[in-house]
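Novice: fold the following, please.
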Amino acid sequence: MTAPPQASHGLPASPQAAPVEQPSITPVTASTDRASSVEQPSPVEQTECSRAGCRQQAVWALHWRNPRIHAADRRKTWIACGEHVVYLREFLSARDFPVEVAALAQRPA
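Specialist: Okay, the predicted model is just below:
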C-alpha cells in the first residue's frame, strides 16, 4: 500500500474538490446596463415588491441614493406594492437618503 501524496508543507495533499454549483440569482428588476449573458427575470419577478418577505405585485418605484457613497447622478431603484410604498419611503427618508416615488411603468407583455 502506498502513502497518500504529500504536499510541500508535509501534510497530505487535499483531494481535488468537485466544482460547487452556484445557486441561480434572479434580480428583482431588470436593469438596462446588465450584461446580455445575465438571465432576465420573468415579468412576475420584475414586479415583485422589494419589501423583505412580500410577494405582492409592485406598482410603485422608489428612486433613491445614499449621498455618502453614491454620486449625485447615481440612483438605485426599489419597487413596492401599495401596502409597502410608505414603509420603504420612510425607511429611506429616516436615513436622509433622497427619495423620489413614482408610479411603476408597466412593460408591455
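
Novice: rest of the way, CA atoms for contacts and neighbours
Specialist: Noted.

Novice: the top helix by length along the chain: what's the following helix or strand?
Specialist: Counting residues, the longest helix in the chain under DSSP state H turns out to be helix 85-93. For helix 85-93, the succeeding helix or strand toward the C-terminus, using DSSP states H and E, is strand 99-103.

Novice: quick one more, to check against the first:
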Amino acid sequence: MTATPDDAPLICSAKGCEGPAKHALLWNNPKIHTPDRRKTWLACDEHEVSLRRFLSARGFWKETQPVSADA
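Specialist: Have a look, this model is predicted:
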C-alpha cells in the first residue's frame, strides 16, 4: 500500500471513481472483526448509496458520517 501525503484529497472508494469523498461509510465484518472495530470506505455523493447497499446486503454497514473538511 502506498502512503499518501496528509494533504492529499480524499477520493471515493468506488472502483474507477476519482470524485471527492463526501461520506465515510463505517463498517465491519462480524466474522473477522470485533464488534467495536470500524473500517472506512469513502464515497462521493454519486456512490454513497451503492456502496452502502453493498455493505448492508452483507450485514457489514454500521453508519455513514460526513467527511469533515479537516480530515
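
Novice: still on that earlier bit, how big is the offset of the longest helix of the first structure relative to the second structure?
Specialist: Compared with the second structure after the fit, helix 85-93 of the first structure shows a mean deviation of 0.2 Å (mean C-alpha distance after the TM-score superposition for the first structure).

Novice: matching residues in the second structure for that helix?
Specialist: Under TM-score structural alignment, helix 85-93 of the first structure corresponds to residues 48-56 of the second structure.

Novice: what residues does that stretch touch?
Specialist: Stretch 48-56 of the second structure has contacts (C-alpha atoms under 8 Å, 6 or more residues apart in numbering) with Ala14, His23, Leu25, Trp27, Ala43, Trp61.

Novice: how about a cut-off of 6 Å?
Specialist: For stretch 48-56 of the second structure, contacts defined as C-alpha atoms under 6 Å, 6 or more residues apart in numbering pick out Trp61.

Novice: report the buried residues of that stretch.
Specialist: Using 16 or more other C-alpha atoms under 10 Å as the test for burial, stretch 48-56 of the second structure gives Glu48, Leu51, Arg52, Leu55.

Novice: and which of these is nearest Asp70 of the second structure?
Specialist: Asp70 of the second structure lies nearest to Glu48 out of the buried residues of stretch 48-56 of the second structure, by C-alpha to C-alpha, at 19.9 Å.

Novice: so what's the spatially most central residue of the second structure closest to, chain neighbours aside?
Specialist: Nearest to the mean C-alpha position of the second structure, counting by C-alpha atoms, centre = their mean, stands Trp41 at 1.5 Å. Computed as C-alpha to C-alpha, 6 or more residues apart in numbering, the closest residue to Trp41 of the second structure that is not its neighbour in sequence is Leu25, at 5.2 Å.
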